[in-house]
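K.L.:
how does the following fold in three dimensions:
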Amino acid sequence: MRTRTLSLVAMLAAVLAGCSSTPARIAAVPEVDVPRFMGDWYVIAHIPSWPERNAYDAVETYAVREDGRIQTTFRFRDGGFDQPLRTMSPVGTVREEGNGAIWDMQFVWPIQAEYVIVDLDDGYTRTIIGRSKRDYVWLMARQPVMSEADYQASVRRIAELGYDVSKLRVVPHGGTKPD
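P.N.:
I've put the predicted structure just below:
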């Protein structure tokens, strides 16, 4: 009886493990020239994290620190163009295995969030940042506006990556970079 019970428990565990919905690791671009990626990126659209759910004028700025990590400054206005500027300053660590395209982003020690450059145009003017969980995504550009054709192509790419694009939010920009 004990053997039969253990076998039944083992079979049930195997079935439940097979039903697990662990998302496939999201594919990064083959290589990123990290120094070239540095600078300002306007968030054009996103599936936002909680703090940025009502972001206006959202700009992410990257700079390589002396220790090789990436100092990030995320500036935005919460809820409207007339709201005060808010800032978050996570630090990124570029993983060796990603050829510059896979980072760990740390907002609070010791927690690091996955940050993957999943799409990047040859001119380093448009990018998509994703996560394997497909919970958040960021479409960013070097300018606060993007052509409709580029935007639609980016939305198609986001869908191909496994995201529910009905959750995308376009980030309003007032046309200038927040100070």
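K.L.:
contacts, neighbours, all on C-alpha from now
P.N.:
Noted.
K.L.:
surely residue 144 touches residue 42?
P.N.:
Yes. Counting by C-alpha atoms under 8 Å, residue 42 is a contact partner of residue 144 at 5.4 Å.
K.L.:
what are the buried residues along the strand or helix carrying residue 103?
P.N.:
Using DSSP states H and E, the element containing residue 103 is strand 102-108. Neighbour counts over strand 102-108 (16 or more other C-alpha atoms under 10 Å) mark 102, 103, 104, 105, 106 as buried.
K.L.:
quick check, nearest of those to residue 28?
P.N.:
Among the buried residues of strand 102-108, residue 102 lies closest to residue 28 (C-alpha to C-alpha), at 6.8 Å.
K.L.:
second chain to compare with the first, below:
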Amino acid sequence: MKRLIPLLVALFSTACAGSLKGQHERAPLDTVDHVDLERYTGTWYEISHYPQRFQRNCTGTTATYELRPDGQINVINRCRKRSLDGRLATAKGRARVVDPATNAKLEVSFFRPFWGDYWIIDLGPDYEYAVVGHPTREYLWILSREPSMSPELYDAILERLRDQGYDTDRLVKTLQAKTE
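P.N.:
Below is the predicted model of the structure:
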């Protein structure tokens, strides 16, 4: 056992150093200059995302944001499980601004007391799309006010994401219901 502990410590230290190495080689993640939270509220359709355990089997995913009287934001995420006709799953949380100079850096909590970074890194001039990332670049969502996005806009967003150090090959498109 005495020989096993140093081995485990060495393996853990190597794993941590390897994961931090990529962080030091990358430039810091840029956010948008300013977010008008009132314009940002409402419903967004998920266009694509990095796969995450908590979104497994989700389709038709939406996020709805509502300003609260205390300055925080209600967050309601919904998706259909396995198909667009599947069971509706809902997760409710809240967000708080951590950078009031820009309102672009927020934290979101679905399981208090745990908070996760939610950074708005790209935003349409008319708030028609938004891109949400994380400083580690392990999380990424492309959102739209409509359930679909033009290929030209999507490709332009992907180019800006690559410039920010994101691996756009990891993105998975989200199935959304067609609108008439």
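K.L.:
what does the superposition give as a TM-score?
P.N.:
Taking TM-score structural alignment, normalised by the length of the first structure as the basis, the two superposed chains have a TM-score of 0.83; 162 aligned residues with a C-alpha RMSD of 2.1 Å.
K.L.:
re the thing from before, mind putting the buried residues of strand 102-108 of the first structure in TSV, distance to residue 82 of the first structure included?
P.N.:
Shown next, in TSV, are the buried residues of strand 102-108 of the first structure (distance: C-alpha to C-alpha, whole Å):
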residue	distance to residue 82 of the first structure
102	35
103	33
104	33
105	29
106	29
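K.L.:
which one is residue 173 of the second structure nearest to, not counting chain neighbours?
P.N.:
residue 48 (4.1 Å; C-alpha to C-alpha, 6 or more residues apart in numbering).
K.L.:
that neighbour matches what in the first structure?
P.N.:
Mapped onto the first structure by TM-score structural alignment, residue 48 of the second structure lines up with residue 45.
K.L.:
then that match would be within a strand, right?
P.N.:
Yes. Looking at residue 45 of the first structure with DSSP: H, G, I helix; E, B strand; the rest coil, it is inside a strand.
K.L.:
just give me the neighbour total for it.
P.N.:
Residues lying near residue 45 of the first structure (other C-alpha atoms under 10 Å) number 21.
K.L.:
that one contacts residue 167, doesn't it?
P.N.:
No. Under the criterion of C-alpha under 8 Å, residue 45 of the first structure makes no contact with residue 167, lying 10.0 Å away.
K.L.:
in the first structure, which residues correspond to stretch 146-153 of the second structure?
P.N.:
Under TM-score structural alignment, the match for stretch 146-153 of the second structure is residues 143-150.
K.L.:
other SSEs contacting the longest helix along the second structure?
P.N.:
Using DSSP state H, we find that the single longest helix of the second structure is helix 4-25. Applying 3 or more C-alpha pairs under 8 Å, 6 or more residues apart in numbering; DSSP states H and E, one finds that helix 4-25 of the second structure contacts no other helix or strand.
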